[in-house]
Structures are given as C-alpha cells and as structure tokens.
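Visitor: turn this into a model:
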Amino acid sequence: MRILSLLLGTGLLLSIVACGSTNNVQPQLPYTPVNVALQLTSQQYAALRNVNGAVVLPSGSSGRVDGGGIKGIIVVRQADNTYRAFERNCPYQPYSACALVSLDPSGLFMKDTCCGSQFSLQGQVTGGPSGLPLLQYNTSVQGTQLNILN
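Guide: Below is the predicted model of the structure:
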C-alpha cells in the first residue's frame, strides 16, 4: 500500500511538472525553401570581407523574400571562408508581424525590437524572452560564391 501511494504521488508530481513546462514552449518557424547564391566579390556584400562583418538580405515588397527565408536572412562572416546565415524571423512569437531580427547598428549583435530578444553573431540568445537560438541555414563557399541552403 505504501509503494502504491509513493508511485501515485510521484506520478502526480511528474504530471504537474510536465504540464507546467509547456508554458515555455515556443512555436516552430514555418518551413520555407532557401536557395541563395551571393557573389562575395560584389560591392553589395563588401562587409563580408571582414571577420564579424554582416549583411542583411531583406524581404521584398511583394511579400516574396529576395534573399530567401521567411523574413530574410542575416549573413555573418565568422572566420576565413566560414559564414553563417540566420533567419530574420525571430523564434519568439514567430507569427507576429513585427517579429523581425535586425543587425544592431554597433554590428556586435542582432536584435528583435518587437520582443526585445538579442542574439550573438553566432545566433545564440543573449537576452530577452526567446528561449531558442536563431534558425541557421547551411552555407558553403565555392570560389567567390557563397551558397545558402536549407
């Protein structure tokens, strides 16, 4: 009888903890195909010639994203021939119209002014309510071309 009570109590405690943790679950970003090629020698992407240099590929006026992704892409040069490409749609409340990540004018981090989330140049959360890092796309360099894919 004592074992049964202990098992029931443990089960009840686990179900309460499990139910309470669902409040921290963030919705997933919708899937969208990404297939972008940037010519690194272009003056348009001159910032990518320096480590920690970044460029923003904005969304187009017709709702179509010129740079791919959901709301555009931020590309950051991490090191020689190493680039990271991040979705601009903030993972915290991604269906909000204002959930848009931008490069801070300092160039030292990325932020979403809507929810206040901040992200490192590696896409990790450094502040604000987001519990998830930025969605990262695959990158590869072939000669002077940077390819961004998912």
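Visitor: alpha carbons only for contacts and neighbour counts from here, please
Guide: Fine.
Visitor: what are the ranges of the strands in the protein?
Guide: 35-39, 54-57, 73-79, 82-87, 101-103, 110-112, 118-119, 125-127, 136-142, 145-149 (DSSP state E).
Visitor: could I get these as TSV with mean neighbour count?
Guide: TSV is the format used below for those (neighbours: other CA atoms under 10 Å):
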stretch	mean neighbour count
strand 35-39	16
strand 54-57	20
strand 73-79	23
strand 82-87	22
strand 101-103	24
strand 110-112	24
strand 118-119	26
strand 125-127	16
strand 136-142	16
strand 145-149	19
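Visitor: just want the most central residue of the protein.
Guide: The structure's the chain has its C-alpha centroid closest to residue 134; by CA atoms, centre = their mean the separation is 1.7 Å.
Visitor: pretty sure residue 26 contacts residue 129?
Guide: No - at 10.2 Å, residue 26 does not count as touching residue 129 under the criterion of CA atoms under 8 Å.
Visitor: where do the contact lists of those two overlap?
Guide: residue 92 (CA atoms under 8 Å, 6 or more residues apart in numbering).
Visitor: ok, which of the strands of the chain comes nearest residue 9?
Guide: Closest to residue 9 of those, according to CA to CA: strand 125-127, at 36.5 Å.
Visitor: now the second one, please; I'll put the structures next to each other:
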Amino acid sequence: MKKYIFFLLALPLFLACSNDDFNNSNRYLPSYNFSIPIDMSLPLYSNLQFTSNPVRITTDGIGINGVIVMNTGSGYRAFEASCPNQALSDCSVLQINGILAKCPCDGVEYSLFTGDATTKVEFPLKQYRVEVLSSTAIRVYN
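Guide: Predicted structure coming up:
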C-alpha cells in the first residue's frame, strides 16, 4: 500500500517535467554550444525591432557559419546560416533573400518564419533557441 501512495505522490513530479521538443540534430551540421546577447538598440541589430527584417550574425564562435535572426511578429527565430542538406563546403553558406534564405549549392530556399524549405528536402534549417531578455534585448543560444 505504501508503494502505491508513494507512486501517486511522485506522479505529479514526473508529469511536471517537460521536454521542450527541440530537436536540433542534423547529420551535416555539428552542434556547438554558444550564447550571444543581442542589443537591438545598437545600429547593427536595430532591424530586429521590426517584423520580417532578418539579420546575419557572423561573430566568431557563433554557430558554424553564423546565425540568421528574424523577428516574426510573434517572436524571434534564429537559424544556422549553413545549408542544412549539404556537407559543409565553400558554397554552403545561406544567402538572405528577403524573408527567405537560399542555399547556393542546390538552390533550395527556406522560410525564415518557419525554417522549412519551399521544396521537399530531408532537413529544415537548424534552429537555435531565443530568449527575450527585455524589449530591446534577446539572447540566442544552443
């Protein structure tokens, strides 16, 4: 009987644990840990205060080929600036084209709102986490 009572008391603790369902695995792109605060009051990042204005961040140690961050209107999204369906090479750096990112290796375009490709491919864009710190600051991390 004591085992059942213990189980009933422990059950809410197990149910309270959450998995953020954040899958970042891609066989072409390695995962590196990084964290970068972004102050949108600085001119370099001021476009992020407005919807649909992606910004590429190429600071050393941030992602593989940098990070593309965009304000979607309902939050911020950050993606790796490398083609997700190609082995790393000279042509695997994404090019920003409005609200799309295009891979010059294979010509595939990806939405910066969702990270999904406009055609059928194996992997979407590699997404990174974004934490809103204040009305003018966010943190992108992996």
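Visitor: hmm, back to that, now the strands of the first structure in JSON lines, with distance to residue 64 of the first structure?
Guide: What follows is the strands of the first structure, written out as JSON lines (distance: least, CA to CA, whole Å):
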{"stretch": "strand 35-39", "distance to residue 64 of the first structure": "13"}
{"stretch": "strand 54-57", "distance to residue 64 of the first structure": "12"}
{"stretch": "strand 73-79", "distance to residue 64 of the first structure": "13"}
{"stretch": "strand 82-87", "distance to residue 64 of the first structure": "14"}
{"stretch": "strand 101-103", "distance to residue 64 of the first structure": "17"}
{"stretch": "strand 110-112", "distance to residue 64 of the first structure": "21"}
{"stretch": "strand 118-119", "distance to residue 64 of the first structure": "25"}
{"stretch": "strand 125-127", "distance to residue 64 of the first structure": "27"}
{"stretch": "strand 136-142", "distance to residue 64 of the first structure": "18"}
{"stretch": "strand 145-149", "distance to residue 64 of the first structure": "17"}
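Visitor: what's the closest of these to residue 8 of the first structure?
Guide: strand 125-127 (38.4 Å).
Visitor: so how far is that closest one from its chain's centroid?
Guide: 12 Å (CA atoms, centre = their mean, to the nearest Å).
Visitor: tell me what it is packed against?
Guide: Applying 3 or more CA pairs under 8 Å, 6 or more residues apart in numbering; DSSP states H and E, one finds that strand 125-127 of the first structure contacts strand 118-119.
Visitor: so what's the residue count around the alignment partner in the first structure of residue 107 of the second structure?
Guide: Residue pairing (TM-score structural alignment): residue 107 of the second structure is matched to residue 116 of the first structure. Residues lying near residue 116 of the first structure (other CA atoms under 10 Å) number 14.
Visitor: hang on, residue 116 of the first structure packs against residue 129?
Guide: Yes - counting by CA under 8 Å, residue 129 is a contact partner of residue 116 of the first structure at 7.2 Å.
Visitor: show me what residue 139 of the second structure lines up with in the first structure.
Guide: Using TM-score structural alignment, the partner of residue 139 of the second structure in the first structure is residue 147.
Visitor: the residue nearest to that match when sequence neighbours are not counted and residue 45 of the first structure: what is the separation?
Guide: Leaving aside its sequence neighbours, residue 147 of the first structure sits nearest to residue 37 (CA to CA, 6 or more residues apart in numbering; 4.5 Å). Look at residue 37 of the first structure and residue 45 of the first structure: by CA to CA, to the nearest Å, they are 12 Å apart.
Visitor: can you check residue 116 of the first structure too?
Guide: 27 Å.
Visitor: again with residue 17 of the first structure
Guide: Distance from residue 17 of the first structure to residue 45 of the first structure, by CA to CA: 48 Å.
Visitor: these two: who's more crowded?
Guide: More neighbours surround residue 45 than the other of residue 17 of the first structure and residue 45, with 17 against 11 (other CA under 10 Å).
Visitor: can you give the distance from stretch 52-72 of the second structure to the centre of its chain?
Guide: 9 Å.
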